[in-house]
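> the sequence isn't on hand, but the structure is:
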């Protein structure tokens, strides 16, 4: 393993060295960096040209300029832009903005896309499968700039206007209820009677919930409350226990239910702690939740102690997340008032000169990042969904899966312990490129939503014939590609023991 990593690092360093020379040369020769100054009609024109020529070393040939830049990088100096700004400072700000923008979208697309892809493969050629296929192709084919503009118009501007009187029209309630019913009937599958029952229950539930939210003006002052936290936590405990150990094993189920009950009750005792916490306090509460849930699993797990601990810990963390979002939603009304009734933002990463407590600052960050992340999420979601479905279908037809079923293993064990692990092998390459691409930024989305990230930094450098910002971008993105591809190779060996790294 060590030999493999060292060899890959040496080869990658050589490749990056050659690539940096090519990129630097192409950028330097792509135009005239003095073009704007040549049109200057002031008396300082000659002085400005001389200053920029000295700053960018334009009196030297391109290869010598590259060597000068490389020597500076070796000493930790990324140089300056053609206007004299420090590239290192710009890079730090751009990396922070890009990671905030793209990380959440990539993680959500990965988790949700894989889950939907698995269900789509298990429900092959059903209504749900056809709906997912149609949606995936639709999302993947939509132009990102068009999606971004539509989100700004309808999910920000129109939604902010609607929040002044958040009453849901009856036709919208009927439409959403019908869509929910069709979706759940497709997911449940089975005969016509089962589908009709699923449609009815889902449609009535969705319609009833939306009617309640409309009558109580919930969107103007949202919150979950203890009753919702308790019910959703108990339901999640049943679902998590089913995935981890199956409903036949009662001890993990009881441990998960106990963790959900304890977590929901703790929400009543944490009001003062969560009034204005810090991220350190939130992390500490999450750690306490893990410890307490693990203790519950050990106490109630019996012979299924390991699975009981897993189910209890996952349920405890989920319940803690519900408590967090409950307090988060409760702060919405105050934040909306401070932003003059326009809580969903369309420009930038922060509201200028905005100050406040923990929840206000969190709302400010989320309101700025929500729409651009959604614009990026749709395309990645479609990609993960299609790849996961194809990979799962290929694995489910393998001999070892049929052997596992013939041995009497439950369908849950066959899917999670045998099929899914092998289906993730080809997806690992896609994950590596996707996460490495995060560091390349999202030029179109950043431009539409006014984010000063790596993509905009690269665009400005190319347009201004300014090699130093372009090279800073290339170092970050190129290094990310090397590192994540090496991690993918290591993950191959973990997912498939037949693979050896030599």
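Right, received. Where do you want to start? Keep in mind that this is a model prediction, so the values were computed, not measured.
> please make it C-alpha for all contacts and neighbour counts, starting now.
OK.
> which ones are touching residue 450?
By Cα atoms under 8 Å, 6 or more residues apart in numbering, residue 450 lies in contact with 347-349.
> and which of those residues is nearest residue 72?
Closest approach to residue 72 among those (Cα to Cα): residue 349, at 31.1 Å.
> neighbours of that closest one, how many?
Applying other Cα atoms under 10 Å, we find 21 residues neighbouring residue 349.
> ok, longest helix in this structure?
helix 358-396 (DSSP state H).
> next up, a structure to set beside the first:
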């Protein structure tokens, strides 16, 4: 393993250095950096040209300028100054922070949701659910981003903010959404027509009743989950994670997950004062404590025989319960936050409300309100490719001989899917995910422009338009380096997913 990593690092460093040479020569010749200075009046033209020439060392040969830039980066971590004399390190830090806020969450959400839908679609091949998912995936993949952004700003922000003044759900919307939920629930069930119709009717009725209750209580104006919903959700999560990890036929993993959920419910009341206005460090510390405590619960209750299943079931349940409590605290602060921003909680432009100060939860809602639309726009486009890739990969693996052998030996369907099909089917997704995670650090120019974000894409676009090589090189250092690193990580992950692959 160490030899493989060292070899890949050695090759990657030389590939990356060669790429910097190419990009530097392209960046310095893409546009005349003195074009704007030459348009100045006579009394200011010569001094401006001389200043830019000295700042960018335009009088030196390109090869000398490249090695001066490389030396500053390697020895001092200095990315230089742009045409205006601004420190590129500062510009890069601000742009990278905005990009991480904007794109990382969208990419992770697209991967998790896309892979999940792709797995379900493959397991229900040629069913109504599979055909619906395929149809919607192609629609989402075909949507122009700028058009999607405009629609989201109009209907998901402006109209939604207006609706929050009197959050009443119409009967038409209730009926339509109930039917859609019923169709989705019925399509997930494997059985005869009577079973699917029963699930359809039950899901539709429950959805309709829930929507009418939320409308009558004006829940959306002052939302919150409350102790009962938090407890029920935690218990349901314990059962779901146990079924996913080990199945419900073994008691120790289920007991560990239920105890983890119970400890989370107790913490919901015991930490009320701590969670009133915490810090990000406090939330991180609580997450680490959750992992440690749940690990101990799984270790003790799992025993020698079931420890391998009990530990992840308990940890997943504990983190899920913590996420539910986090969501409840965030929703409880929604009304006060909405009043502080004049009833416009969903923003259409920018990364944050200027000069806004509030509690931890209110600041989180402010960030979420600014991230909601661009995240949704990016997820709609990325979701389709992960769904289709996962479905195709799963179907290919499901037809392999070793999967038929596993079923013939009597192995349960859950074990066949999770241990054999999904594990090997994730290899192409690993390649796609590693590439996407590497490229997201380069930003999303169209999304940033549509929603008024100044991030990595804007840094690159400004550098190209002004013929400024230093911001372009700063952009390439981050995006190119991320692609090299994450592709190397993908190669290492291959060996863990597929035992047939050997790093040697």
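Nice, I can see it. This one's a predicted model, so the numbers in the text were calculated from it and none came from an experiment.
> about what we covered before: where does the longest helix of structure 1 end up in structure 2?
Aligned by TM-score structural alignment, helix 358-396 of structure 1 falls on residues 360-398 of structure 2.
> post-alignment, the matching stretch versus structure 1, mean distance?
Superposing on structure 1 and averaging over aligned pairs (mean Cα distance after the TM-score superposition for structure 1), stretch 360-398 of structure 2 comes out at 1.1 Å.
> in that stretch, what's buried?
360-363, 365-395, 397-398 (16 or more other Cα atoms under 10 Å).
> same thing with stretch 245-253 of structure 2?
In stretch 245-253 of structure 2, counting by 16+ other Cα under 10 Å, buried: 245-247, 251-253.
> again, but for stretch 68-76 of structure 1
Neighbour count says stretch 68-76 of structure 1 has 69-70 buried, by 16+ other Cα under 10 Å.
> stretch 102-121 of structure 1 too?
Judged by neighbour count (16+ other Cα under 10 Å), stretch 102-121 of structure 1 contains these buried residues: 102-110, 112-114, 116-121.
> return the subset of the residues you listed lying in helices.
102-110, 112-114, 116-121.
> next, format the contacts of residue 450 of structure 1 as JSON lines and append distance to residue 214 of structure 1.
Putting the contacts of residue 450 of structure 1 into JSON lines (distance: Cα to Cα, whole Å) gives the following:
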{"residue": "347", "distance to residue 214 of structure 1": "29"}
{"residue": "348", "distance to residue 214 of structure 1": "31"}
{"residue": "349", "distance to residue 214 of structure 1": "31"}
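> next secondary structure after the longest helix of structure 1?
Counting by DSSP states H and E, the element after helix 358-396 of structure 1 in chain order, helix or strand, is helix 399-406.
> mean distance, the helix or strand following that following helix to its aligned residues in structure 2?
Next along the chain after helix 399-406 of structure 1, taking DSSP H and E as the criterion, comes helix 411-413. Compared with structure 2 after the fit, helix 411-413 of structure 1 shows a mean deviation of 0.6 Å (mean Cα distance after the TM-score superposition for structure 1).
> where does helix 411-413 of structure 1 end up in structure 2?
Using TM-score structural alignment, helix 411-413 of structure 1 pairs with 413-415 in structure 2.
> show me how far the matching stretch is from its chain's centre.
Computed by Cα atoms, centre = their mean, to the nearest Å, the chain-centroid distance of stretch 413-415 of structure 2 equals 28 Å.
> list the buried residues of that stretch.
residue 415.
> return the residue of structure 2 aligned against residue 465 of structure 1.
That one, residue 465 of structure 1, aligns with residue 467 by TM-score structural alignment.
> hmm, back to that, so how far is the match of helix 358-396 of structure 1 from its chain's centroid?
6 Å.
> what do you get for stretch 348-367 of structure 1?
Centroid separation for stretch 348-367 of structure 1 versus its chain: 20 Å, with Cα atoms, centre = their mean.
> for that stretch, how far is the first residue from the last?
Terminal residues of stretch 348-367 of structure 1 are spaced 10 Å apart (Cα to Cα, to the nearest Å).
> could you find the counterpart of residue 482 of structure 1 in structure 2?
Checking TM-score structural alignment: residue 482 of structure 1 goes with residue 484.
> could I get the full set of helices for the stretch 151-300 of structure 2?
159-163, 171-188, 193-216, 226-245, 251-270, 280-332 (DSSP state H, counting those that start in this stretch).
> of all these, which lies closest to residue 344 of structure 2?
helix 159-163 (5.4 Å).
> how much does that closest one stray from structure 1?
Averaged out, helix 159-163 of structure 2 is 1.1 Å away (mean Cα distance after the TM-score superposition for structure 1).
> the aligned residue in structure 1 for residue 454 of structure 2: what secondary structure?
In structure 1, the residue paired with residue 454 of structure 2 is residue 452, using TM-score structural alignment. Classification of residue 452 of structure 1 by DSSP: H, G, I helix; E, B strand; the rest coil places it in coil.
> what sits against residue 452 of structure 1?
93-94, 97-98, 348, 446.
> cool, and residue 156 of structure 2?
With Cα under 8 Å, 6+ apart, residue 156 of structure 2 has these contacts: residue 373.
> wait, isn't residue 96 of structure 2 in contact with residue 456?
Yes - counting by Cα atoms under 8 Å, residue 96 of structure 2 does reach residue 456; the two are 5.9 Å apart.
> how much space separates the match of residue 465 of structure 1 from residue 413 of structure 2?
In this view, residue 467 of structure 2 and residue 413 of structure 2 are 59 Å apart by Cα to Cα.
> quick one: the helix or strand containing residue 13 of structure 2 to structure 1 mean distance?
Secondary structure assignment for residue 13 of structure 2, by DSSP H and E: helix 2-29. Superposed on structure 1, helix 2-29 of structure 2 shows a mean distance of 2.2 Å to its aligned residues (mean Cα distance after the TM-score superposition for structure 1).
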